[in-house]
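# sequence unknown, structure follows:
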């Protein structure tokens, strides 16, 4: 009789961002607009870097990789969330939920380490400009990017393997807008001690290690900037790093608030608000931050638009 009562959950229901029906349409329009801006901005950045020879440097290869991560991360989360705004009951099958969590974990961890890799690249460029091409060669850049994705795949695989061992038999309503780890573990009928230890350990590693790398890089960068004699040189160095610093503060701030604390201290409302920042807002902001404050990107975009305009004008008269 006990085996009959313990029915395995085959699907979950995503509660979404807000339960108030009056908010559904405004939220749908807002996040649809945000998603479109995210996709266009990040894909545009990738295409611009690919077609502009002046941007074929390690710094911009890392930036294009960050844009790819942001675009993929947003695509894993946002479309399913948008469906929740137009359906009364947003059902997600168990396999799809696990897959969503897996890819979300891959790209979130990858972004943590990608921001650290970009900080190291800025350190080399400012502290050792004469050795930049040697230190940050294309081979080194390739292995850095491979390592970033490797860390994401490793973390996601470990989390998912142990998540598959968790038994779900009762409630199936996830108090979130996507299949995140903490809301899933709250529905478990079995022990989640190992999952919580792994979550805290991997979160600490994937947040603290990159943050320490970023802080160390910027300490050396600041020391190097103070050794620059010209005011213009200092200003250029600071402007090169300011966009990256802003992206780091927003991303890691929301991520640390979400994961570097026990689940008992993190309310569903706080978790949703924090998650919105690093899953939806940050992927939209990053292309704007790096394009609006980057002279090379502005010049490359201007040249590309002029070439497109010239090509269209030429074809219209031919």
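Nice, thanks for sending it over. Remember, predicted model here, so these are calculated numbers, not experimental data.

# C-alpha only now, for contacts and for neighbours.
Fine.

# tell me where the chain has strands.
Secondary structure of the chain (DSSP state E): strands at 11-14, 91-93, 173-174.

# next one: the shortest one to chain centre, how far?
The reference is to strand 173-174. Distance of strand 173-174 from the chain centroid (Cα atoms, centre = their mean, to the nearest Å) equals 24 Å.

# circling back to that earlier point, what's the most buried one of the strands of the chain?
strand 11-14 (a mean of 20; mean count of other Cα atoms under 10 Å).

# what packs against it?
Judged by 3 or more Cα pairs under 8 Å, 6 or more residues apart in numbering; DSSP states H and E, strand 11-14 is in contact with strand 91-93, helix 94-127, strand 173-174.

# another one to put next to it:
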């Protein structure tokens, strides 16, 4: 309950990146271009996998899920972020803020689970290539892919149910460019210990355990690759994992940059700029990585470009 001298807050103000008024038009333009690149790149991957029979294998099916999570995460965060930067201050209802946090949590969890599944897929492909299609059949791919979304929805819903009961009294400013859990907890006048405990548990059980699983999987994969006699075979085996490894590095690198920051006066700014890696850079990097590092994706894209060019020339 709010105290007698405090008013219950139903609207908050996102402050964005303060002190950059002279560069806000530049930041807005860059964010807009990046968002367009994220949407085009990830939707292109989704369409390529959906329409090309050569790409309908487990690795690319899971990549399709990752691309969907990337584009949805970017859509729920970047346009609002750009508006906050352009206007310097953005008014937002508490309910809308909670909804954005909910969406952000879902797509963040999905990215984590899909990266784990993709590491398992690479492990099966390299350790047991003769039975790969039997192990990673269409039914298993469906269960793993859509099971990730279902589990994510359950986890995010559990956390958001408690977060939605927070009260905000007096203070209205969130020194951030979107509604993340940390700034919301800091602003709330309610007891936030349950949500903080849930968040810590999720981080330990899922993000940390997922990283351990992926690391263990790739240690085993590298041991198998080193046992391959021919250098060409080793190179080919490693190339099938390289794009996923870069994605994992970018994902966990940004997570570590966000949550392992020193507790000093500059932490809020460091925290905000680190979050740009996760919300902006990651969704942009993934389609670029898989386009450059994967022969099948490049070949499918090249085929589409050729068909489009042929149609243009006919017209």
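That came through, no problem. Quick caveat: nothing in here was measured; it's all calculated off a predicted structure.

# how close are the two chains, by TM-score?
The TM-score (TM-score structural alignment, normalised by the length of the second structure) is 0.94; 314 aligned residues with a Cα RMSD of 1.9 Å.

# quick revisit: can you redo the helices and strands packed on strand 11-14 of the first structure as CSV with distance to residue 228 of the first structure?
What follows is these, written out as CSV (distance: least, Cα to Cα, whole Å):
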stretch, distance to residue 228 of the first structure
strand 91-93, 56
helix 94-127, 10
strand 173-174, 54
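
# closest to residue 268 of the first structure out of these?
strand 173-174 (10.1 Å; Cα to Cα).

# what's the average distance of that closest one to the second structure?
Its matched residues in the second structure lie on average 0.6 Å from strand 173-174 of the first structure after superposition (mean Cα distance after the TM-score superposition for the first structure).

# between the helices and strands packed on strand 11-14 of the first structure, which gets nearest to residue 60 of the first structure?
Nearest to residue 60 of the first structure among those is helix 94-127 (9.4 Å), distances taken as Cα to Cα.

# how close does the closest one sit to the second structure?
Per aligned residue, helix 94-127 of the first structure averages 0.5 Å (mean Cα distance after the TM-score superposition for the first structure).

# so that helix matches what in the second structure?
Mapped onto the second structure using TM-score structural alignment, helix 94-127 of the first structure covers residues 94-127.

# report the buried residues of the matching stretch.
94, 97-127 (16 or more other Cα atoms under 10 Å).

# go on, stretch 183-199 of the second structure?
183, 184, 185, 187, 188, 189, 190, 192, 195, 196, 199.

# which residues touch it?
Stretch 183-199 of the second structure is contacted from outside by 1-2, 159, 162-163, 166-169, 171-176, using Cα atoms under 8 Å, 6 or more residues apart in numbering.

# number of nearby residues for residue 135 of the second structure?
16 (other Cα atoms under 10 Å).

# need the contact list for it.
Residue 135 of the second structure touches residue 124, counting by Cα under 8 Å, 6+ apart.

# what separates it from residue 18 of the second structure, distance-wise?
As judged by Cα to Cα, to the nearest Å, residue 135 of the second structure and residue 18 of the second structure stand 52 Å apart.

# then residue 126 of the second structure?
Residue 126 of the second structure is 49 Å from residue 18 of the second structure, by Cα to Cα.

# likewise residue 163 of the second structure?
As judged by Cα to Cα, residue 163 of the second structure and residue 18 of the second structure stand 27 Å apart.

# the more surrounded of these two?
residue 163 (22 against 14).

# and the more buried one, what does it touch?
98, 192, 195.

# hey, where'd the helices end up in the stretch 1-150 of the first structure?
Secondary structure of the stretch 1-150 of the first structure (DSSP state H, counting those that start in this stretch): helices at 2-5, 21-51, 58-86, 94-127, 132-135, 138-163.

# so how far is the first one off the chain centroid?
Put plainly, it is helix 2-5 of the first structure. Using Cα atoms, centre = their mean, the offset of helix 2-5 of the first structure from its chain centre is 42 Å.

# and the fifth one, by the same measure?
Taking Cα atoms, centre = their mean, one finds helix 132-135 of the first structure lying 27 Å from the centre of the chain it belongs to.

# now do the third one
The gap between where helix 58-86 of the first structure is centred and where its chain is centred comes out at 7 Å by Cα atoms, centre = their mean.

# can you check stretch 169-179 of the first structure too?
Centroid separation for stretch 169-179 of the first structure versus its chain: 23 Å, with Cα atoms, centre = their mean.

# can you list the buried residues in that stretch?
169, 172, 173, 174, 175, 176, 177, 178, 179.

# contact partners for the first one?
In this case it means residue 169 of the first structure. With Cα under 8 Å, 6+ apart, residue 169 of the first structure has these contacts: 6, 7, 8, 9, 188, 189.

# tell me the one of those residues nearest residue 247 of the first structure?
Using Cα to Cα, these come closest to residue 247 of the first structure at residue 188, 34.9 Å.

# so which of the helices of the stretch 1-150 of the first structure gets nearest residue 217 of the first structure?
Per Cα to Cα, nearest to residue 217 of the first structure of those: helix 94-127, 5.5 Å.

# which residue in the second structure aligns with residue 243 of the first structure?
Looks like residue 243 of the first structure aligns to residue 243 there (TM-score structural alignment).

# sorry, slip of the keys, the one I care about is residue 58 of the first structure.
Superposed on the second structure with TM-score structural alignment, residue 58 of the first structure falls opposite residue 58.

# how many neighbours does that match have?
Residue 58 of the second structure: 23 surrounding residues under other Cα under 10 Å.

# ignoring the adjacent residues along the chain, who's closest to it?
Setting aside the residues directly before and after it, residue 58 of the second structure is nearest to residue 141 in space (Cα to Cα, 6 or more residues apart in numbering), at 6.3 Å.
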